[in-house]
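Enquirer: Below is the structure, and that's it, no one-letter string:
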C-alpha cells in the first residue's frame, strides 16, 4: 500500500482508550497524520480514567471526554443501566464530532469506540476501524458493520471488508527498526551501555508486560543457572513488586552478575535492541513489535480471555518466527528441553529472526493513515 496524501483533510477524531493496546496505535496514527499535514486538526476521544488521560496530553493532542461504558458480556445489573449510560456517551461523542467538525472518525476498539461509531453513523461521518487482535472485540465487531474502511493487524481476523495493515508501531519502536536496519551492531552496543549490559554477550529478554507474569518469572528463575551456563546474559523484567521473589530463586556465584533484574523498563526499545531471544506474553502489540524488529521469541499466551493471545501469535509461529507454549506447559523441564537447545543453535535463532521480519510490518501507521485519507475522499462509500 503506497502512502496516500492527506492534504485537505481538515479534522479527524480518533477514539480509543483504557489500555496501551488501544492508546499506542492511536497515537502512532495521529503522529503519522500530523506528519503528513500539520494543518489537520486531530482530536482524541477518551475517558478521564484510562491511560489516554495521561498519554494524549503528553503527545500534545486535545482530549475530549466521554463516560466510560463497559459492555457486559453476561446478564447482570449493569445490563439494565447500559441503555442510559450508552445514550449519554453517544451524546458526548456526537458533541465532540460537531465541535471539531470531524470528517472521519477512527476507532481502535474498547469502551470509547462504541459511542463514537454510533454517533458518527447518525451524522453520516465515515468511520475507519483498526483492530489490533486476531479475535476482534465487541466494539469493533459493531463498528465494522458499516465502517468505510477496516484495517486489521493479523491475517484472518474475522471482520468484513478488512485490509491487513499491521500494527501502527510506537514511534520509538519504528525508529529502532530503522536503526537496526542501518547498523544493528552499533544500535545494540549503545543500548547495552545504557542498560549496563555486556554488548558482547547474547541476551535473553524475559518480560510478562508491565504487570509481570508469575509463571514466566518462576519458571525462568528456576533454570537461571542453566541459562547462564550457556554464556548468555538475561534481562528479566519481572513486573511491579515481583522482583524480590525472582531474586530469591536465583543462584549465587560469579555468573549471577549476568542475570539482570528490573521490575519495569519504560524504554522497552532499549531491551529490544539488545535482545537475541525474547520470552514473553503474546499481546497484539508485543507480537507485532517483535515481528517488525525481526526478533525470535517464545510466546506464552495469557491463559484467560477468549484466546486472543494464542491467536495473535499463531500466524507468526506458523511462519517460523517463534515458538508457542501454553502457559501451563511453561515449566523448567520445557525450558531445559526447548529453550536451551535453541540458544545453542545460532543458525536456528537467525532463521527465526528472518522469518519474523518477513511476517512483520513496519509501516502500519502509514497504512491506517491511507485508509483515513480514502474514507475522507470517498465520504464513506465502500
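Expert: Nice, thanks for sending it over. Please read these numbers as outputs of a predicted model, since none were measured by experiment.
Enquirer: CA atoms for contacts and neighbours, from now on please.
Expert: Noted.
Enquirer: tell me the residue furthest from the middle of this structure?
Expert: Most distant residue from the mean C-alpha position of the chain: residue 253, 37.4 Å away (Cα atoms, centre = their mean).
Enquirer: quick one: what helix or strand has the residue positioned nearest the centre of the chain in it?
Expert: Geometric centre of the chain, nearest residue: residue 285, 1.8 Å, by Cα atoms, centre = their mean. For residue 285, the host element (DSSP states H and E) is helix 284-293.
Enquirer: who does that helix touch, helix- and strand-wise?
Expert: Helix 284-293 makes packing contacts with helix 171-195, helix 308-318, helix 346-359 when contacts are defined by 3 or more Cα pairs under 8 Å, 6 or more residues apart in numbering; DSSP states H and E.
Enquirer: Turn those into JSON lines, including mean neighbour count and distance to residue 271.
Expert: As requested, those are arranged in JSON lines below (neighbours: other Cα atoms under 10 Å; distance: least, Cα to Cα, whole Å):
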{"stretch": "helix 171-195", "mean neighbour count": "16", "distance to residue 271": "7"}
{"stretch": "helix 308-318", "mean neighbour count": "22", "distance to residue 271": "20"}
{"stretch": "helix 346-359", "mean neighbour count": "19", "distance to residue 271": "16"}
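Enquirer: For residue 290, which of these is the nearest?
Expert: helix 346-359 (7.5 Å; Cα to Cα).
Enquirer: before we move on, back to that, let's have the helices and strands packed on helix 284-293 in CSV, adding distance to residue 105.
Expert: Shown next, in CSV, are those (distance: least, Cα to Cα, whole Å):
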stretch, distance to residue 105
helix 171-195, 22
helix 308-318, 25
helix 346-359, 29
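Enquirer: Can you tell me how far residue 195 is from residue 250?
Expert: Residue 195 is 20 Å from residue 250, where distance means Cα to Cα, to the nearest Å.
Enquirer: do the same with residue 378
Expert: Residue 378 sits 60 Å away from residue 250, going by Cα to Cα.
Enquirer: wait, what's in contact with the closest residue to residue 154 other than its chain neighbours?
Expert: Spatially, and ignoring its direct neighbours in sequence, residue 154 is nearest to residue 134 (5.6 Å; Cα to Cα, 6 or more residues apart in numbering). Applying Cα atoms under 8 Å, 6 or more residues apart in numbering to residue 134 gives the contacts 152-158, 284, 308, 311-312.
Enquirer: Check it against this one:
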C-alpha cells in the first residue's frame, strides 16, 4: 500500500459527540501509527479547540441541524444539506477516506450521505440511550451501528462508550496525594467530588450547600465545581476543607482526588466515571426524554452507584447516600470495583479494530 489508511471521524458540537470521536481516533493511531486521521466538524462547535489540542486534523463543513418543528428552516433544509454534502464529498475525496464513522451531531448527516455516495464504509456510534436522527439516517443508509447500551433504537453491537486514553490510563492511587494537595483538600479524609457539568446545576449546588455542615461533621471533604455562571457560598465549622470552585480544568486530578462523585448522568460522564472506578450518586437531568437515567442504569444495577431524582435531591438525600458509603472503606471498595466492571474500558480499541479492518478492505479494493 503506497497510501496510508485514511479514517474520518465525524462528531461535532458538544463534548458528548467530540470526546468519543477523539477517543476512537487515539485508538486508531495506536493500532496504525501511520494512518491518516481526519476529524469532520463545524465552526460553531467545541471541536475547533478540542480537536487541534489533541493533535488531529480538523476540516469544517456547514452545520445542518434538522428542525424538530415546522418552520422556515424546513424549507431551506434541502439547500443547506446539498451544500454541506458537496463540501463533504470533496473532503472525503481529498483525504482518500477508507472509512467514515459518525458520533451524532450536525456533521453526521452530510458525512453519512457523502460516504454512501462514494462507496465508503460507514460506521455509526450512538452514545446515548436513545438514538438521534442523524445516526438513524446512517443506519438506514446501511452503516454498521455500534451503541453504548441496549435499546437505543438501533440494531447495533453493544460496545460501550469510547473513553480517552488519559482517563483510561489514570492511576488514581498514585496521583491521590498530589491531586489533593493541588486542590487544597485533606490528604487523609474521604473526598466527594461534585459537578453539575460545565455550566453547573442549581439543584445540585443548593443541595450541597445545605449538606455542607453534615458532611463536615462526618469528616468528609468536598471538591465542588459549581459552574462559572453560578454562585456557591459555603461556610463549615470543623471537618476537612470544602473546596468550591467555578470550574475544574484538571479533571484528571479531580478524579484522582475523589473517592466518590455526585454528578449528572450524561453518557460521557457515566463512561468516564465508571472507567476510573468511581462510585457515583447520579442525578439525571430532569428534562429531556429521560435518557440520562437510562445512561446510568447499567452502572447502578451493577452496584457502582445510585440514582437520585433531581426533584428529590435534598441535603438529607445527599447525606443519606454519601456518608454511609464514604465512611465504610469495605463498601466503598466493592462499589468502586463494581463501577469499573460495569464500564467498557476497551470500547475505543474495539471500535478502532473494526474501523481498521473495514478501512484495509476498502483500501485494498480501491487500489486494485
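Expert: Everything's here; your move. All values reported here derive from a predicted model rather than from experimental measurement.
Enquirer: Can you find the partner of the residue farthest from the centre of structure 1 in structure 2?
Expert: Matched across to structure 2, residue 253 of structure 1 falls on residue 237, judged by TM-score structural alignment.
Enquirer: State whether its match is indeed within a strand.
Expert: No: under DSSP: H, G, I helix; E, B strand; the rest coil, residue 237 of structure 2 falls outside any strand and is assigned coil.
Enquirer: these two touch, right, it and residue 214?
Expert: No: the pair residue 237 of structure 2 and residue 214 fails to qualify as a contact (Cα atoms under 8 Å) at a distance of 10.2 Å.
Enquirer: how much space is there between the aligned partner of residue 60 of structure 2 in structure 1 and residue 53 of structure 1?
Expert: In structure 1, the residue matched to residue 60 of structure 2 (TM-score structural alignment) is residue 65. Going from residue 65 of structure 1 to residue 53 of structure 1 by Cα to Cα gives 9 Å.
Enquirer: what do you get for residue 226 of structure 1?
Expert: Applying Cα to Cα to residue 226 of structure 1 and residue 53 of structure 1 gives a distance of 44 Å.
Enquirer: neighbour count winner among these two?
Expert: residue 53 (19 against 16; other Cα atoms under 10 Å).
Enquirer: What is the aligned counterpart of that one in structure 2?
Expert: Looks like residue 53 of structure 1 aligns to residue 48 there (TM-score structural alignment).
Enquirer: How about the secondary structure of residue 58 of structure 2?
Expert: Assignment for residue 58 of structure 2 (three-state DSSP): strand.
Enquirer: so the closest residue in space to it that isn't next to it in sequence is in which element?
Expert: Closest residue to residue 58 of structure 2 apart from its sequence neighbours, by Cα to Cα, 6+ apart: residue 39 at 4.8 Å. Using DSSP H and E, residue 39 of structure 2 sits in strand 36-41.
Enquirer: so how far does that strand sit from its counterpart in structure 1?
Expert: Superposing on structure 1 and averaging over aligned pairs (mean Cα distance after the TM-score superposition for structure 1), strand 36-41 of structure 2 comes out at 1.0 Å.
Enquirer: Show me what that strand packs onto, helices and strands only.
Expert: Partner elements for strand 36-41 of structure 2 (3+ Cα pairs under 8 Å, 6+ apart): strand 6-10, helix 47-53, strand 57-60.
Enquirer: please redo it, this time with the cut-off set to 6 Å
Expert: Counting contacts by 3 or more Cα pairs under 6 Å, 6 or more residues apart in numbering; DSSP states H and E, strand 36-41 of structure 2 packs against strand 6-10, strand 57-60.
Enquirer: Quick check: nearest residue in space to residue 8 of structure 1, chain neighbours excluded?
Expert: Closest to residue 8 of structure 1 by Cα to Cα, 6+ apart is residue 40, at 7.8 Å.
Enquirer: Contact partners for the counterpart of the one you found in structure 2?
Expert: Superposed on structure 2 with TM-score structural alignment, residue 40 of structure 1 falls opposite residue 35. Contacts for residue 35 of structure 2 (Cα atoms under 6 Å, 6 or more residues apart in numbering) come out as 4-6.
Enquirer: do that again at 7 Å, thanks
Expert: Applying Cα atoms under 7 Å, 6 or more residues apart in numbering to residue 35 of structure 2 gives the contacts 4-6, 29.
Enquirer: Out of the residues you listed, flag the one nearest to residue 85 of structure 2.
Expert: Closest to residue 85 of structure 2, out of all of the contacts of residue 35 of structure 2 and judged by Cα to Cα, is residue 6, at 19.2 Å.
Enquirer: any idea how far whatever residue of structure 1 lines up with that closest one is from residue 52 of structure 1?
Expert: The equivalent of residue 6 of structure 2 in structure 1 is residue 11 (alignment by TM-score structural alignment). Distance from residue 11 of structure 1 to residue 52 of structure 1, counting by Cα to Cα: 20 Å.
Enquirer: So between these two, which is more surrounded?
Expert: residue 52 (25 against 19).
Enquirer: Settle this for me: the more buried one is touching residue 58, isn't it.
Expert: No: in this structure residue 52 of structure 1 lies outside contact range of residue 58 using Cα atoms under 7 Å: 9.3 Å.
Enquirer: about what we covered before: so how far is residue 259 of structure 1 from the residue farthest from the centre of structure 1?
Expert: 11 Å.
Enquirer: again with residue 271 of structure 1
Expert: Using Cα to Cα, residue 271 of structure 1 is found at 14 Å from residue 259 of structure 1.
Enquirer: Where does the top helix by length along structure 2 end up in structure 1?
Expert: As assigned by DSSP state H, the longest helix anywhere in structure 2 is helix 72-94. Using TM-score structural alignment, the residues of structure 1 aligned to helix 72-94 of structure 2 are 77-99.
Enquirer: Counterpart of residue 318 of structure 1 over in structure 2?
Expert: Using TM-score structural alignment, residue 318 of structure 1 pairs with residue 301 in structure 2.
Enquirer: Trace residue 109 of structure 2 over to structure 1, please.
Expert: Per TM-score structural alignment, residue 109 of structure 2 is aligned with residue 114.
Enquirer: what's the overlap in contacts for residue 65 and residue 53 of structure 1?
Expert: With Cα under 7 Å, 6+ apart, residue 65 of structure 1 and residue 53 have common neighbours residue 47.
Enquirer: All good on my end, thank you.
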